[in-house]
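Novice: Dropping the sequence and predicted coords here.
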Amino acid sequence: MLPKRSDFPDDFVFGAATSAYQIEGHRAGGAGPTHWDSFAATPGNVAHAEDGARACDHYHRWPQDLDLLAGAGFDVYRFSTSWARVMPEGRGAVNAEGLDFYDRLVDGMLERGLKPALTLYHWELPAALADLGGWRNRDSADWFADYTQVVAARLGDRIWSAAPINEPWCVGWMGHFLGLHAPGLRDIRATARAMHHVLLAHGRAIQAMRAAGLGNLGAVCNFEYALPADDTAAAARAAARHDACFNQFFVSALFRGEYPAEALEGLARHLPQGWQDDFTTIQAPLDWLGVNYYTCKRIAPAPGPWPALTERPGPLPKTATGWEICPEGLHHFLTRIARDYTGALPLYITENGMAAPDVLHAGTVTDTDRIAYFRAHLAQSLRAIAEGVPLRGYMAWSLLDNYEWALGYEKRFGLVHVDFETLQRTPKASYHAWAQALKG
């Protein structure tokens, strides 16, 4: 069993999260091509060369999916709009069919008593903008602000909360340094510029939404507990570099108006000219911060240029993606962020969940390992609340099994099983555990 709703503060909200490209079916409804379509069409980038063309067909099946959310008793649906669905070329012409879809979706949430929690960008950059350099191009901040204005004008009167960009580390570092996500680059100069421009775009989007009259605006960053792989000073230094680039870079910019020194050691000379002058925009005031947390990593030094580190396997139980299950890391970040960056600003856990080797048998999926994962992380959430952390909500990742980016459709994170041949939805044991917990 999971902790009950009554174990949490009266105003605490529970939800589930998805993202547009992962569930909608991108070939439907006049959406334009994205850099993820290009990335997936390049051999070797994605498991089985799979893409989001059909995904879960949420574009047509959204009423059923919203019924599942409401049926479990969730309060919030964290969803995203697709830039390329709203503006197929990323600039200029607006796709009325795409905006109409999100209009219906938001109205459908409200009809079911769900709070719409909007994310404006969950990684599907329009291909036409990728051709212009994408996030490496400073103009991306202006393009994104224009897109934000279009969405805010159409949906802003009904949105409960909004955040510009999901997990800027993944957008900047994973896509431009590690090459594991679109656009698939391995270029430190591109990385530094993309990371900075993503933050600038965030600030411009917050300004645009404030000007449009929206409130309850936040940022969503991902965090990964960085542990030294051994007791050596070299491992401790490597873990500190990883922590600076992964966990500190974005929150330090948002709340302190600076980048951490350990990150600047490698990135400073590659940042765009005049980058220090952008912090006024980047620090546009926020109403909350979203924390996405999944795992820890064991970091060791490695030969080669900065950041000169590598990952080593750890001893804890692991998910189907090989990620260690480390609930204490969630408590670490909730307390650390509140202490060092945000103070009394409300925090929300905006993603937390695990991939499991789910098997549909006789119409059921008995995912007891996922229930145990949620139980442990909810317990750490309660621990943080008891210690005074202003945690206001928890959103599970994910409502549905979906297109898990470079992992394709193999890794299942959902509370609801999706048969990717028939698209049949089957609530798992974890879904029913949530439904029971949210009653009490």
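Specialist: That came through fine.
Novice: drop to CA atoms for contacts and neighbour counts, all remaining ones
Specialist: OK.
Novice: What residues sit buried inside stretch 236-254?
Specialist: Residues 236-254 are the ones in stretch 236-254 that count as buried (16 or more other C-alpha atoms under 10 Å).
Novice: cool, and stretch 301-313?
Specialist: Within stretch 301-313, the residues that count as buried by 16+ other C-alpha under 10 Å are 301, 307, 309, 310, 311.
Novice: Show me these that map onto strands.
Specialist: Residues of these located in strands (DSSP state E): 301, 309, 310, 311.
Novice: got JSON lines for these, with distance to residue 138 too?
Specialist: Formatted as JSON lines, those follow (distance: C-alpha to C-alpha, whole Å):
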{"residue": "301", "distance to residue 138": "33"}
{"residue": "309", "distance to residue 138": "29"}
{"residue": "310", "distance to residue 138": "31"}
{"residue": "311", "distance to residue 138": "32"}
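Novice: If we only consider these, which is nearest to residue 104?
Specialist: Comparing those against residue 104 with C-alpha to C-alpha places residue 311 closest, at 44.3 Å.
Novice: now that closest one, nearest residue through space, not along the chain?
Specialist: Nearest non-adjacent residue to residue 311, counting by C-alpha to C-alpha, 6 or more residues apart in numbering: residue 299, 4.8 Å away.
Novice: can you put the buried residues of stretch 301-313 in CSV and add distance to residue 349?
Specialist: CSV is the format used below for those (distance: C-alpha to C-alpha, whole Å):
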residue, distance to residue 349
301, 31
307, 29
309, 28
310, 28
311, 25
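Novice: Could you work out the most separated pair of the residues you listed?
Specialist: Pairwise over the buried residues of stretch 301-313, using C-alpha to C-alpha, the maximum falls at 307 and 311, 12.2 Å.
Novice: now, which of the buried residues of stretch 236-254 lie within helices?
Specialist: 236-243, 249-254 (DSSP state H).
Novice: Next one for the comparison:
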Amino acid sequence: MRFPPGFRFGMATSAYQIEGAFDVGGKAPSIWDTFTALPGTVRHGEDGRVAIDHYHRYAEDVEHIAAAGVRDYRFSISWTRALADPGFYDRLVDALLAAGVRPVPTLYHWDLPQDLEDQGGWLNRDTAYRLADYAGVVVRRLGDRVRDWITMNEMNVQTLYGYALTDHAPARGLGLEALPVAHHQLLAHGLAVQALRAGDAGAVGIANQHFPVYPASDDPADAFAAELFRGLTNWTFSDPILLGDYPDEMIRAGVGTSGAQLDRDLELIAAPLDFYGVNFYEPTAIEAPRAGKDYSGVLEVDIPEGLPFSPVPVKSDERTDFGWAIVPGALTEILVALRDRYPGLPPVIVTENGASFHDAAPDPSGRVRDPRRIAYLDAHLRAVEAAIDSGVRVDGFYVWSAFDNFEWAAGYDERFGLVHVDRETLARTRKDSWYWYRDLIAAHHTSGG
């Protein structure tokens, strides 16, 4: 594989999934603390109160990250921890810089303070302004050392899983009435960009999830259903940022803001970015709903009846142990589609890509063999290379994830990490994929990259 000089190999994590120390330093609860305390919300009743205890083990974890030779480490800042116990992020950033790793923090990765949810959460326009206030606090604290920032993570997942459905926090179950959540998160992004620029933040971007959506057949009804789903899950969250408007009048009318106020919001949301983050895992196939057909279990979450689209399994020769289709070419396809849809697309960084395989514990020699993860990452990096060869400017690739961690409603069964974490002792063990990634990065640098 060949990548451009300066290509940014990295790893990624998020605060709630790894930090633990849920109430240390006066940290207030987030919506995920509340959600995981409810019976039946998370597989095996698990939660992130301890997670992998990164809060106390960050120095060891930085060693694992840096020893792989990665240039960037993308992590998220817990909103409630940053306000109550900001010293943790000082220590983490300083440790990364001392190890030669560039910190790339994400301001918001789904862990909304519970007190803001009690006031309406992302249905409340004021939450966007509170995130901007928080962004200002963080950039004043860390901006002298952190020069790369991500505002929001996967707004489509927060909107769909947490507000339209009940699979993630805060489990509102609003269906299409959740569209204002999308707009308020986009507004929060725009306001955060403004706050970060005011704090001389350096490079600013966002991490949006994108994936191809295929119609299940040539039936025009399936094509219409797929186009509707594609607009709701992809373009609703990128068109306002990169084109300054929503993809169609139905969505524009459903976001709960209109007229001159909407125009002013969209102008703010469309402020120029220095890079555009793309999270990719798998494509989706959609058909118009067939009466009496059972669509449960196709996706990680079930889309309820009564909506004009239903998922069907994507054709794939192989799947991850999470059941996700492995289709590396779909990553090339979505990167090219973004380039074609947005003539002014900023440089792209693949801010998340990885796979869950139920890796065995270290063998007697201390080795964790995960050849399927190596094959997965190899194929997806080659898909990035193909996109670059097609004229897409891709400046980096971050593996999800640096460590096995708390996989939201799926608990701890799903292992995405390059570093194995024992659930009982929390001992870290580098997997074969960690060594493979290290050697790939070293070869890139040796060749002049």
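Specialist: Received it, and whenever you're ready, just let me know what you need. Values in this document were obtained by computation on a predicted structure and should not be read as measured data.
Novice: List just the nearest of the ones in strands among the buried residues of stretch 301-313 of the first structure to residue 194 of the first structure.
Specialist: Of all these, residue 309 has the smallest distance to residue 194 of the first structure: 21.1 Å, by C-alpha to C-alpha.
Novice: Show me what that closest one lines up with in the second structure.
Specialist: For residue 309 of the first structure, the aligned position in the second structure is residue 309, judged by TM-score structural alignment.
Novice: Residue 220 of the first structure now?
Specialist: So, by TM-score structural alignment, residue 220 of the first structure is matched to residue 207.
Novice: same question, residue 54 of the first structure
Specialist: So, by TM-score structural alignment, residue 54 of the first structure is matched to residue 50.
Novice: so what's the closest residue to its match other than its chain neighbours up against?
Specialist: Closest residue in space to residue 50 of the second structure, ignoring its immediate chain neighbours: residue 20 at 3.8 Å, by C-alpha to C-alpha, 6+ apart. Applying C-alpha atoms under 8 Å, 6 or more residues apart in numbering, we find residue 20 of the second structure in contact with 48, 49, 50, 51, 52, 53, 54, 55.
Novice: Quick one: residues in contact with the one helix or strand residue 98 of the first structure maps to.
Specialist: Element membership of residue 98 of the first structure [criterion: DSSP states H and E] is helix 96-111. Helix 96-111 of the first structure is contacted by residues 29-31, 59, 62-63, 66, 77, 81, 85-86, 115-116, 151, 154-155, 158-159 when judged by C-alpha under 8 Å, 6+ apart.
Novice: residues contacting the closest residue to residue 312 of the first structure other than its chain neighbours?
Specialist: Distances taken as C-alpha to C-alpha, 6+ apart put residue 298 closest to residue 312 of the first structure, at 5.3 Å, once the chain neighbours are dropped. Contact analysis of residue 298 of the first structure by C-alpha under 8 Å, 6+ apart lists 226, 227, 228, 229, 239, 311, 312, 313, 314.
Novice: Okay, the aligned partner of residue 298 of the first structure in the second structure and residue 377 of the second structure: tell me how far apart.
Specialist: Aligned by TM-score structural alignment, residue 298 of the first structure pairs with residue 285 of the second structure. Distance, residue 285 of the second structure to residue 377 of the second structure, using C-alpha to C-alpha, to the nearest Å: 23 Å.
Novice: now swap in residue 221 of the second structure and tell me
Specialist: Taking C-alpha to C-alpha as the measure, residue 221 of the second structure falls 35 Å from residue 377 of the second structure.
Novice: Show me where the stretch 51-200 of the first structure has its helices.
Specialist: 58-72, 83-86, 96-111, 127-130, 140-155, 168-169, 175-176, 188-211 (DSSP state H, counting those that start in this stretch).
Novice: any idea which of those helices is most buried?
Specialist: Comparing those by mean neighbour count (mean count of other C-alpha atoms under 10 Å), helix 83-86 ranks first with a mean of 28.
Novice: Which secondary structure elements does that helix sit against?
Specialist: Helix 83-86 of the first structure is packed against helix 96-111, helix 140-155, with contacts defined by 3 or more C-alpha pairs under 8 Å, 6 or more residues apart in numbering; DSSP states H and E.
Novice: So for residue 125 of the first structure, which of the ones you listed sits nearest?
Specialist: Going by C-alpha to C-alpha, the one of these nearest residue 125 of the first structure is helix 140-155, 9.9 Å.
Novice: The residue sitting furthest away from the middle of the second structure: which element?
Specialist: What lies farthest from the middle of the second structure is residue 364; by C-alpha atoms, centre = their mean that is 34.7 Å. Assessed by DSSP H and E, residue 364 of the second structure sits outside every helix and strand.
Novice: Could you do the one 10 residues further on as well?
Specialist: Counting by DSSP H and E, the secondary-structure element that holds residue 374 of the second structure is helix 371-389.
Novice: what range in the first structure does that helix sit on?
Specialist: Going by TM-score structural alignment, helix 371-389 of the second structure sits over residues 368-386 in the first structure.
Novice: Could you list the residues in contact with the matching stretch?
Specialist: Stretch 368-386 of the first structure is contacted by residues 1-3, 8, 325, 327-328, 330-331, 334-335, 352-356, 391, 429-430, 433 when judged by C-alpha under 8 Å, 6+ apart.
Novice: Give me the aligned partner of residue 41 of the first structure over in the second structure.
Specialist: In the second structure, residue 41 of the first structure lands on residue 37 (TM-score structural alignment).
Novice: So what's the residue count around the residue lying closest to its match once chain neighbours are set aside?
Specialist: Take residue 37 of the second structure and drop its neighbours on the chain: the residue closest to it by C-alpha to C-alpha, 6+ apart is residue 47, 7.6 Å away. Counted by other C-alpha atoms under 10 Å, the residues lying close to residue 47 of the second structure total 26.
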